[in-house]
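Colleague: dropping the sequence and predicted coords here.
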Amino acid sequence: MAKARTIGVGIDYSATSKRALKWAIDNLIEAGDTILIILVLSPKSDPVNKKLFADTGSPLIPLVELKEMSVCKKYGITYDSELLDMLDTVSMTKKAKAVAKVYWGDPREKLCEAARYLKLDTLVVGSRGLGTIKRVLLGSVSSYVVQNATCPVSVVK
């Protein structure tokens, strides 16, 4: 039997990040794996627990707690039933453990930090599909993460 893995998925609630989650579920997640949802929120957001965890990110939040509005509010997480349904399904059908971690700040830096400190086996991120000029001007989160993460990265278009 293969060793259980920890697979991170960067989520920002966009359609592309949800496609990345679906791709990870369909192509990577196996029984016993942990799927770790990494939410990077704006540093301007100011939920109750941000001051406690601003530097290290939140503790790991189990799926059962992620479904509670009070927990979402505590960390400034958007309650997203589509996302929760996907996590529920993968935990039931593939017997995978689903958890989330919240960071505040620059998504590029925080996704790489998550890969390093959480010892991810792989990280999956979505791509907004910016053209060459926009990517140069705005910078691409996925390009940065591919070049700087300490684990393999899959970018889903």
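Modeller: Looks like it arrived, so ask away.

Colleague: can we go C-alpha only for contacts and neighbour counts from here?
Modeller: OK.

Colleague: tell me the first helix or strand C-terminal of the helix or strand Arg135 falls within.
Modeller: Assigned by DSSP states H and E, Arg135 falls within helix 132-138. Using DSSP H and E, the next helix or strand after helix 132-138 towards the C-terminus is helix 141-148.

Colleague: hold the first one in mind and look at this next one:
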Amino acid sequence: MGDVRKVGVAVDFSMCSRAALQWAVDNMLRKGDHLILVNIRPDTNSEETEMLLWETTGSPLIPLSEFTDAHVMKKYGTKPDPETLDIVNLVATQKELKK
């Protein structure tokens, strides 16, 4: 199996980013890998969310258990769509991704 890898996918929760995520799941991810979703939101006012705390260093990685919690994600000013969550939850189980 080799070393555990980190595979990053940029998402904005659009149909195109879901397609990119699905492609990465189908073609890149291996059992035990880390999947990192990168979400950049340039159109928001960071003063409205807790993201202001992380403006210098960027936000910390959010574990899958928190990524699927609407209350936690509201603090980050983002709302993942159900389809993206379904893809991530399914692949986390199927490929035993690191959480």
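Modeller: In hand now; what should we look at? Note that the structure is predicted; figures quoted are calculated from it, not measured.

Colleague: can you report how many residues neighbour Leu39 of structure 1?
Modeller: 23 (other CA atoms under 10 Å).

Colleague: list the contacts of it.
Modeller: Listed by CA atoms under 8 Å, 6 or more residues apart in numbering, the contact set of Leu39 of structure 1 reads Gly10, Ile11, Asp12, Ala100, Lys101, Val102, Tyr103.

Colleague: that one looks like it's in a strand, true?
Modeller: Yes: the assignment for Leu39 of structure 1, made by DSSP: H, G, I helix; E, B strand; the rest coil, places it in a strand.

Colleague: how about stretch 51-67 of structure 2, which residues of structure 1 does it hit?
Modeller: Counting by TM-score structural alignment, stretch 51-67 of structure 2 falls onto residues 50-66 of structure 1.

Colleague: compute the first-to-last residue distance for that stretch.
Modeller: End-to-end distance of stretch 50-66 of structure 1 (CA to CA, to the nearest Å): 16 Å.

Colleague: do the same with stretch 85-101 of structure 1
Modeller: First-to-last distance for stretch 85-101 of structure 1 - CA to CA - comes to 18 Å.

Colleague: now render the contacts of Leu39 of structure 1 as a markdown table, adding distance to Ala20 of structure 1.
Modeller: Output for the contacts of Leu39 of structure 1, formatted as a markdown table (distance: CA to CA, whole Å):
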| residue | distance to Ala20 of structure 1 |
| --- | --- |
| Gly10 | 8 |
| Ile11 | 8 |
| Asp12 | 11 |
| Ala100 | 15 |
| Lys101 | 17 |
| Val102 | 18 |
| Tyr103 | 19 |
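
Colleague: which of the residues you listed does structure 2 keep?
Modeller: For the contacts of Leu39 of structure 1, the aligned pairs still in contact in structure 2 (both residues aligned by TM-score structural alignment, their matches' CA atoms under 8 Å) are Gly10, Ile11, Asp12.

Colleague: which ones among these map onto strands?
Modeller: Those of the kept ones among the contacts of Leu39 of structure 1 mapping onto strands are Gly10, Ile11, per DSSP state E.
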